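Peer 1: Fold the stuff below for me.
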Amino acid sequence: MIEIYTDGAASGNPGPGGYGVILRSGSHYKELSGGFRMTTNNRMELLAVIEGLNAIKQPGAQVTIYSDSKYVVDSVEKKWVFGWVKKGFKDKKNKDLWIRYLAVHKLHDIKFIWIKGHNDHPENERCDVLAVAASKDRAAQQIDTEFEAEKNRATLL
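Peer 2: Have a look, this model is predicted:
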């Protein structure tokens, strides 16, 4: 059994953003984070889940993901994302990340649990600290290529 706690942040939304992840299994504990120069909160919430799942080395794990993102939790638990696939993600944002999520979710037995954000949940608070710190670390910020390309396409229209 593996527990994954996630959070995402974006200042300005869109703006500089980051994600934070805690993986825990028995006595094993790992933290992950990453930042981007321009992105959205929803993208970082979803990317946190993807990065957490990507960190699991063995397929077939039982995974519980704790997230304060209704966007992510409801999209999966209410099976909306599977309907979006059938419609080719028509008019849906973050298609690139949802496709990445769908590829990795097949590898494990995953359950999502929504937790209220900023409610003194220790792991959620720690993930928030990781996400915000990553969003502010300009030297380590990556480029959210798909988001910036989509934003540029929208500007040209």
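Peer 1: hey, let's count contacts and neighbours off CA atoms from now on
Peer 2: OK.
Peer 1: Going by neighbour count, list what's buried in stretch 6-15.
Peer 2: Of all the residues in stretch 6-15, those buried under the rule 16 or more other C-alpha atoms under 10 Å are Thr6, Asp7, Gly8, Ala9, Ala10, Ser11, Pro14, Gly15.
Peer 1: To compare against the first, here's the next sequence to fold:
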Amino acid sequence: MLDIKKVQMYTDGACSGNPGPGGYGTILRYGEFEKKLSGGEAQTTNNRMELMAVIVGLKALNQKCCVDIYSDSKYFIDAIDKGWAKKWKSNGWMRNKKEKALNPDLWEEVLSLLEKHDVTLHWVKGHNGHPENEECDRMAVEQSKKFS
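Peer 2: Here you go, the predicted model:
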């Protein structure tokens, strides 16, 4: 049996205006190897970009991995750790009887991708000197400016 690869993934999203032009940045690290991924959209929200950073990072993994995901997004971390996203899905993408869950298209993809890996989530305080978070933020802001 092959050893499962241990990967660190750092993510961040940014948006100028909310909604407005946005971007995301992701850093994948496996041993000495590092891959940086980024992109953006002309009209989006910060939360959508936070989720896109996770999606793009997980999609880049071509086999099952043990992934430590570092994010400053409470929206992402709490929705997974507290089971909210799975509950929204089981309730037909409703947060409660009256409110629709936001971004069900991205949450559907996030949940599907998370099932393919052994994932541990780590919340990091944004804009607080965490080197990889700062780099992901820089990449995300750079991408968002392409649409301004």
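Peer 1: how close does the counterpart of Ser71 of structure 2 in structure 1 get to Glu3 of structure 1?
Peer 2: In structure 1, Ser71 of structure 2 lines up with Ser67, judged by TM-score structural alignment. Going from Ser67 of structure 1 to Glu3 of structure 1 by C-alpha to C-alpha, to the nearest Å gives 11 Å.
Peer 1: what about these two, which has more around it?
Peer 2: More crowded of Ser67 of structure 1 and Glu3, by other C-alpha atoms under 10 Å: Ser67, with 27 against 20.
Peer 1: Looks like that one contacts Tyr5 (just checking).
Peer 2: Yes - counting by C-alpha atoms under 8 Å, Ser67 of structure 1 touches Tyr5, with 6.2 Å between them.
Peer 1: what's the overlap in contacts for these two?
Peer 2: Taking C-alpha atoms under 8 Å, 6 or more residues apart in numbering as the criterion, Ser67 of structure 1 and Tyr5 both touch Asn124.
Peer 1: what ranges do the helices span in structure 2?
Peer 2: Assigned by DSSP state H, the helices in structure 2 fall at 46-59, 74-81, 84-90, 104-114, 131-145.
Peer 1: quick one, which of these is packed in tightest?
Peer 2: Stretch with highest mean neighbour count among the helices of structure 2: helix 46-59 (a mean of 23; mean count of other C-alpha atoms under 10 Å).
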